[in-house]
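Asks: sequence-free structure coming up:
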């Protein structure tokens, strides 16, 4: 079994830090329309992950490489990219309509959705899974109570953030299927690329007037 290089662990740590601070950063870039802002974020992520995807691809054997071009694999990657675009599009838009705390609370509620989906479609959830989901729902309900008292919070914004949690489930499920044999960066790069590209025409159709690659020229 090949040992994971320290460089990969370093990138994963950097990725965790980037994700944990993304909400705060994106909420302060008010001059950029939300959908294009989300696209830029995914474009930058692709460039950061690409060298590691190339390295992992070169380490793959020929049999595994051949699976990358199978129709089933390509369809799952496409579906995952669509889900990721929907996730970032709704979540980043929610930052313009609700508080950062509310947005992060609802967009990270996907474990609750997974438990409910598991109960409906797969199996009866474990006791601890049920308890965790109930606690999450209770916390979300309490948070909604202050929507009328906080001028920065709107029900629409909270709903957008929750939609981000719902759509990211598709990305997670696709990842679980493909990650059984596909290296993480080889999976992440095409999915993230698709997500970033899909947001560009949607942003234009929504009337957002910003360059698709404007982050390159931004000061």
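Replies: Right, received. Where do you want to start? Worth saying up front: this structure is predicted, and the values here are computed from it rather than measured.

Asks: rest of the way, CA atoms for contacts and neighbours
Replies: OK.

Asks: so for the host helix or strand of residue 129, what gets flagged as buried?
Replies: Using DSSP states H and E, residue 129 maps to helix 127-144. For helix 127-144, the neighbour count (16 or more other C-alpha atoms under 10 Å) marks 129, 130, 133, 136, 140 as buried.

Asks: list the contacts of that helix.
Replies: With contacts defined as C-alpha atoms under 8 Å, 6 or more residues apart in numbering, helix 127-144 is touched by 102, 105, 106, 109, 111, 112, 115, 155.

Asks: report the two of the residues you listed separated the most.
Replies: 115 and 155 (23.8 Å; C-alpha to C-alpha).

Asks: try this one next to it:
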């Protein structure tokens, strides 16, 4: 049976707002940092783990919960680990794709995450309303128009397109496993610590195999890496993980699309990258699609709240 919809609390709404603002800084920081994409992905997760570890190890409740994931709650522990594997796959596919195809195309293709999320929900036996499908398609189309994606038919750019598409699918899997772990009442701190640790370990292995340098960067790049860890990772991914306790993975994936106009605004104000005038219709379409899904979810929540 699909989980009963829960209306988001003010705290959940605040968490999603903070997460959107935080993840919007990711693209501009990656563009600003003079370091390989895989190295950036490794350090943002490793630094996040370094911050989360003391909060876990100094709390008897959290250490008990962490141990339980390897004993009495192995299924929940497996979901945390699988989420970390999917997150590593997301970083390992999408971030390198930016170096093979255009940023606009990579952004548009990774934005197919809500479509993958809806397909996963359907495979899990959840009913996906037609209005949700409509809103999702409208939102993704809006991202494609806003970013000016230009799909390529051959060469390295095609490989980049496929990697970005895979990145969107991996992000959907990551969010789906995160939803399962969070609905099983695993706390956000414990879930993110396990997930980010697994992700960092896999990214480290990838960096070693492909001989990606992990040190030797200038001071501004390290500041950008710190910004990615604190902003996009701890305040972004972690707050979305927190929201999964009340909001479905499909809705979270759709709301993440608001990162596109957020990143564009930051890049404009900080890096001087002026948005294309043609992007406005796409942003309107994006917001329309999200509004359709949010209104649909809101009505479903009100119906679920009525006593039978």
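Replies: Here it is on my side, so go on. Computed from a predicted structure; not experimentally measured.

Asks: ok, residue 115 and residue 155 of the first structure, which is more surrounded?
Replies: Per other C-alpha atoms under 10 Å, whichever of residue 115 of the first structure and residue 155 has more neighbours is residue 115, with 19 against 15.

Asks: give me the nearest residue to the aligned residue in the second structure for that one, chain neighbours excluded.
Replies: Under the alignment by TM-score structural alignment, residue 115 of the first structure pairs with residue 118 in the second structure. Spatial nearest neighbour of residue 118 of the second structure, excluding adjacent residues (C-alpha to C-alpha, 6 or more residues apart in numbering): residue 250 at 6.0 Å.

Asks: so the host helix or strand of the one you found matches what in the first structure?
Replies: Assessed by DSSP H and E, residue 250 of the second structure sits inside helix 249-255. Aligned by TM-score structural alignment, helix 249-255 of the second structure corresponds to no residues of the first structure.

Asks: so what does that helix touch, helix or strand wise?
Replies: helix 113-123, helix 156-183, helix 279-305 (3 or more C-alpha pairs under 8 Å, 6 or more residues apart in numbering; DSSP states H and E).

Asks: now, of the ones you listed, which is deepest in the fold?
Replies: Comparing these by mean neighbour count (mean count of other C-alpha atoms under 10 Å), helix 156-183 comes out on top with a mean of 24.

Asks: on that earlier part again, now do the helix holding residue 129 of the first structure and helix 155-178, the angle between them.
Replies: Here the directions of helix 127-144 of the first structure and helix 155-178 differ by 160 degrees (axes from the mean of the first three to the mean of the last three C-alpha atoms, to 10 degrees).

Asks: one step back: closest to residue 34 of the first structure among the buried residues of helix 127-144 of the first structure?
Replies: residue 140 (24.0 Å).

Asks: distance check, that closest one against residue 105 of the first structure.
Replies: Separation of residue 140 of the first structure from residue 105 of the first structure (C-alpha to C-alpha, to the nearest Å) stands at 7 Å.

Asks: now swap in residue 70 of the first structure and tell me
Replies: Distance from residue 70 of the first structure to residue 105 of the first structure, by C-alpha to C-alpha: 38 Å.

Asks: residue 177 of the first structure now?
Replies: Taking C-alpha to C-alpha as the measure, residue 177 of the first structure and residue 105 of the first structure are separated by 27 Å.

Asks: same question, residue 18 of the first structure
Replies: From residue 18 of the first structure to residue 105 of the first structure the distance is 17 Å (C-alpha to C-alpha).

Asks: do the same with residue 142 of the first structure
Replies: 11 Å.

Asks: check residue 122 of the first structure too.
Replies: 26 Å.

Asks: with neighbour numbers in mind, choose between those two.
Replies: residue 105 (19 against 10).

Asks: element containing that one?
Replies: According to DSSP H and E, residue 105 of the first structure maps onto helix 100-107.
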